[in-house]
Every structure is written in structure tokens, then in C-alpha cells.
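Novice: The amino acid sequence is not available; the structure is as follows:
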């Protein structure tokens, strides 16, 4: 990424049975992206009409060409088979007539190149949050520095502190005696538990039960890998649906009450 490149944030708006996410062009791309996320069940024809309506409305707000795609609640592309040639639509405003052009096909040469103009992007998307490449690079540098600090803290705690304790043990007979007594007590407690004379704590019983479930689960996953893959895919699908519906709910609340802080 070049320092003067511009990366825009996305805009999300609720539409009832779906919500939209509009993202201005990324560097060296000729079009914005428009995602129509379907939250409630509707047929393909209704979804196709919604895509065309949204494309027209967004082109009235921002003149950059766009590519629009609908997604189901589980994150997959919504199929428009039977009602449109493909699942993606490209749209732009004609430079001469200002009419909106819809093309249900992947367009390359006919697509206007106005989005390649940095000045056009800055002027057109002045109200959209953005960052330059230099700002993003600075954030990455700060993040890397913070991770290094965290690594050193872990290193000190995991290596330096135990080493210091070991040195103190060697130099201090009293501390060595305390550590030795502690080790004896731990060993006696462990021995009593192994012989059944000391009941296990609730935490230990819960840990053993969890480990047993994990071994049982692992055993059956090895016996039926295809079933495990189906179960994993279904779990991911449900999580994505829940995430999409939660996002839609947040947008509905924001539409009624205004933006939510944080």
C-alpha cells in the first residue's frame, strides 16, 4: 500500500428484511462494493429487485460505479438462478445521459475509470470515514511495537521471574525450606487424592468431566470424519447467521435511536 492511498470505511443501513453495506473503491479498483445482506426469507425475484433499487439509490448518492451482490444470513452468496443471468450486478451512471446502467454480467472494458482518480474519491466520499496508507502503516507499526512489549512481559514472567526465584532459593536456606515444605504438602495432597482419601474439588471434577467429553468427542470424530466436517460446517453456518442477525438488529436500533456509542 502506498502512503497516499486512501482506504474508506463502509456504510451500513437497515432496510427491514435486509440491510446493506456499501464500501467505496479500494486503491486501483474501478468500483465500489454493495452487499445486500438478507436477514428474512424472500424469493430471488424480490432480492434481485432490491439489488437494483439499492444500486440506483447509492449511485444517486455516490457516482462511483459499483458491483452489487446479495448474501444470505449464513454468509453465502444468495442465488439468483432463474431470475438473473448471474448473481452479481455491475452498475454505473452514464457520463453523457446520467442514466443508471445495469449490467448483470462481469464488465471490464465498458466500466468507467473515474474511481481511479484520487481527487474524485476524496471529493465524492468526503463524508465517509477514511485513512491514508501512511496512517494505516503507522497503526501497524504501533501494533507491532505493542505486541513486542507484550512478548517481553510474558518472557520476563515465564523465564526471568522463575530464574530469579531459583537464584533466591539457592541463596536463601529459609526460602529453600519453605519451597521444600510446599512441595511436600502438594505431594501429600496429591497422594491422598490418588488413594481416594481426599475428595476432589469441584473444579477438578469439572476438568476431568470436560477432558472425558473431549476424548469421547475426539474418538467419534476419528470414527466419522465426514460427519464431523458436516457438524463443523453447520456450526459455522449457525454462528454466521447469529452474527448477521445481531448486526441487523444493531442497525435497526441505530435507525430508531441514532448511533450507539462504542
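Specialist: Cool, the structure landed. No experiment lies behind these values; they were computed from the predicted model shown.
Novice: going forward, measure contacts and count neighbours with C-alpha atoms only.
Specialist: Noted.
Novice: So which bits of whichever strand or helix holds residue 122 are buried?
Specialist: With the criterion set as DSSP states H and E, the secondary-structure element containing residue 122 is helix 118-124. Neighbour-count burial for helix 118-124, with 16 or more other Cα atoms under 10 Å as criterion, is recorded at 121, 124.
Novice: before we go on, here's another structure to hold up against the first:
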């Protein structure tokens, strides 16, 4: 059984969108092309762009490519008012691109597209990684998480047990120190509660945050529908910001 290979993706951008071209993976017999617009665009223009771009990429790499478009919120752009479906698949017919606004059956794709050797020849200018390399990288990325988990176990389990043992076996003088410290903490708390001790800027900031949270929670309970709309708007704004950051990160030289 052949080991899976993963080719690098290709990104490009224009003034109004960025695209990502992804070669086939494993048994998927076609490449994918996603076009994400960062400004408003008409459906007919999107459909025309998808055909033009799909034709460009299948000419560059003779592999069937399915193209889809997304708006600046990350939602699929619905093209069913101007085309049969929202995705176009470009294939080669006598060496010329053919655009099919329909879902193709597996048997309609050339059988050689399932061969890694064939794909390696077509995508000879792209770097790729094997399944074992991807798995090794994933294990490497998990190491910090495992370390953090071990530290959490130490602080949550080992440290309390150690403190309990110290308290049990500690001499009398250590218990006295602990008792004095407890009384001092209680005295400090009494000063704060009676207003005899000024609160630090950090404590004031915490109280302010807590008050704001309670205020927001109260009004959210009064208007749950409005709160739901606000959440949706916030999620859309976050998605829009992420898309804009990705757009800005793409070099115009790609």
C-alpha cells in the first residue's frame, strides 16, 4: 500500500480576493481551488472568475479541479441564481478546459490520477510530505501539550500531597508560622472589608471587570434574542478579521 503524500498548497491574491490551490490527496481524484473575496462581488462575476481560474489551473497542472468561492465572512457564496450549483469542476477535453457545473461521478475522472507516481510527475515543482513525516511532526507538536499536562498533574496532585505530608510531619514551630500567616491574611481581609485599607489598582481593575460582566449578564438575560444576534455578529467579525489577516499575509509575488 502506497504511503499518502501531501503536496504544498499554492496561494495567490488580487485586489479583491485570495485563492488557495490544493493538489489531490490520497484517493481524491481532483484538486481543489478556493477563492475567498475580501470585498463585495456579484454572483455572476464570481461564477465567471471561477471558470477563468479553474481553466488557468488545469492548464498549469492537467488535473481536474473543483472550484468554490467564499465571502469575507467565510461563508460559501451561493451561485444557484446564476448557475445550476455553487461549484464548478474543470476537466480537460481534447486538451481544452471544459467547465461542468455539476457533481461528477468517480468513474469520470482519469484512473491515473490515483497514482502517486503520476502526481509526482505533474507536481514536480511542488514540495511534498509523506504520511510518516506528517505524523512525526504532529507528535513533535504534541510534546509541549504533554509537558503542560504533566505539570498540571504535579500541581494538582503531587504538590497538595506534599504539602499535606509536610504539615503532618512538620515541627511545632512551622505550624506556629503557618497559623500566624493565616491570622495576618485574615487581618488584611478585615482591613479591606471595613475600608481601612486602600485597594490596589489591580484589585480595582478586577472588581470593575466583575461588575461589567454582571451588568452584561443581566442585560443578556433580559434580551436573549439580542444577545444571540450579537454573538453571531461577533463570530462573523472574528472570521472576517482572520480572513483579512490571511489575505494580508500572502505575498503579492505568489
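Specialist: Arrived safely. In this text, all values refer to a predicted model and were calculated from it rather than measured experimentally.
Novice: In structure 2, what range does the helix holding residue 122 of structure 1 match?
Specialist: In the comparison with structure 2, helix 118-124 of structure 1 aligns to the range 116-122 (TM-score structural alignment).
Novice: mind checking the end-to-end distance for stretch 38-46 of structure 2?
Specialist: Using Cα to Cα, to the nearest Å, the span of stretch 38-46 of structure 2 from its first residue to its last is 12 Å.
Novice: now what about it, what contacts it?
Specialist: Around stretch 38-46 of structure 2, the neighbours that count as contacts under Cα atoms under 8 Å, 6 or more residues apart in numbering are 16-18, 69, 71-72, 77-79, 81-82, 243-244, 247.
Novice: From those residues, keep the buried residues only.
Specialist: Among the contacts of stretch 38-46 of structure 2, those classed as buried by 16+ other Cα under 10 Å are 17, 18, 69, 71, 72, 77, 78, 79, 243, 244, 247.
Novice: From those, which land in strands?
Specialist: Judged by DSSP state E, these include 17, 18, 69 as members of strands.
Novice: Would you agree the second one is in contact with residue 247?
Specialist: To tie it back to what came earlier, the one meant is residue 18 of structure 2. Yes - Residue 18 of structure 2 sits in contact with residue 247 when judged by Cα atoms under 8 Å, with a separation of 6.2 Å.
Novice: Packing partners of the biggest helix by length in structure 1?
Specialist: When structure 1 is scanned for its longest helix (criterion: DSSP state H), the result is helix 225-257. Using 3 or more Cα pairs under 8 Å, 6 or more residues apart in numbering; DSSP states H and E as the contact test, the elements touching helix 225-257 of structure 1 are strand 11-14, strand 18-23.
Novice: closest one to residue 52 of structure 1 among these?
Specialist: When these are compared by Cα to Cα, strand 18-23 sits nearest residue 52 of structure 1, at 12.3 Å.
Novice: Also compute the angle for the helix or strand following the closest one relative to strand 18-23, please.
Specialist: Helices and strands here follow DSSP H and E; after strand 18-23 of structure 1, the next one along the chain is strand 32-38. With axes from the mean of the first three to the mean of the last three Cα atoms, to 10 degrees applied, the angle from strand 32-38 of structure 1 to strand 18-23 works out at 160 degrees.
Novice: compared with structure 2, how much does strand 32-38 of structure 1 deviate?
Specialist: Superposing on structure 2 places strand 32-38 of structure 1 at an average distance of 0.7 Å from its equivalents, by mean Cα distance after the TM-score superposition for structure 1.
Novice: what does stretch 133-147 of structure 1 give?
Specialist: Stretch 133-147 of structure 1 sits 3.1 Å off on average (mean Cα distance after the TM-score superposition for structure 1).
Novice: Could you dump the contacts of stretch 38-46 of structure 2 into TSV with distance to residue 58 of structure 2 added?
Specialist: Putting the contacts of stretch 38-46 of structure 2 into TSV (distance: Cα to Cα, whole Å) gives the following:
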residue	distance to residue 58 of structure 2
16	22
17	19
18	18
69	17
71	23
72	26
77	22
78	23
79	22
81	26
82	23
243	26
244	27
247	23
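Novice: With respect to residue 141 of structure 2, which of these is nearest?
Specialist: Among those, residue 243 lies closest to residue 141 of structure 2 (Cα to Cα), at 24.4 Å.
Novice: Are we agreed that residue 91 of structure 1 is in a strand?
Specialist: Yes - the assignment for residue 91 of structure 1 by DSSP: H, G, I helix; E, B strand; the rest coil puts it in a strand.
Novice: Around residue 230 of structure 2, count how many other residues there are.
Specialist: By other Cα atoms under 10 Å, 13 other residues sit near residue 230 of structure 2.
Novice: Would you mind measuring from it to residue 58 of structure 2?
Specialist: Per Cα to Cα, residue 230 of structure 2 is found 42 Å from residue 58 of structure 2.
Novice: ditto for residue 74 of structure 2
Specialist: With distances taken as Cα to Cα, residue 74 of structure 2 is found 25 Å from residue 58 of structure 2.
Novice: Please say which of these two ends up with more neighbours.
Specialist: Between residue 74 of structure 2 and residue 58, counted using other Cα under 10 Å, the more crowded position is residue 58 (22 against 16).
Novice: That one: helix or strand, and which one exactly?
Specialist: Per DSSP H and E, the secondary structure element for residue 58 of structure 2 is helix 43-60.
Novice: Okay, buried residues for that helix please.
Specialist: Buried residues in helix 43-60 of structure 2, counted by 16+ other Cα under 10 Å: 43, 46, 47, 50, 51, 53, 54, 55, 57, 58, 59.
Novice: would you turn the ones in strands among the buried ones among the contacts of stretch 38-46 of structure 2 into a markdown table with distance to residue 33 of structure 2?
Specialist: Converted to a markdown table, those look like this (distance: Cα to Cα, whole Å):
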| residue | distance to residue 33 of structure 2 |
| --- | --- |
| 17 | 13 |
| 18 | 11 |
| 69 | 8 |
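Novice: And the residues you listed, which is closest to residue 25 of structure 2?
Specialist: Within these, proximity to residue 25 of structure 2 (Cα to Cα) peaks at residue 69, which comes in at 20.4 Å.
Novice: which of the buried residues of helix 43-60 of structure 2 lies closest to residue 34 of structure 2?
Specialist: Comparing the buried residues of helix 43-60 of structure 2 against residue 34 of structure 2 with Cα to Cα picks out residue 50 as the nearest, at 9.0 Å.
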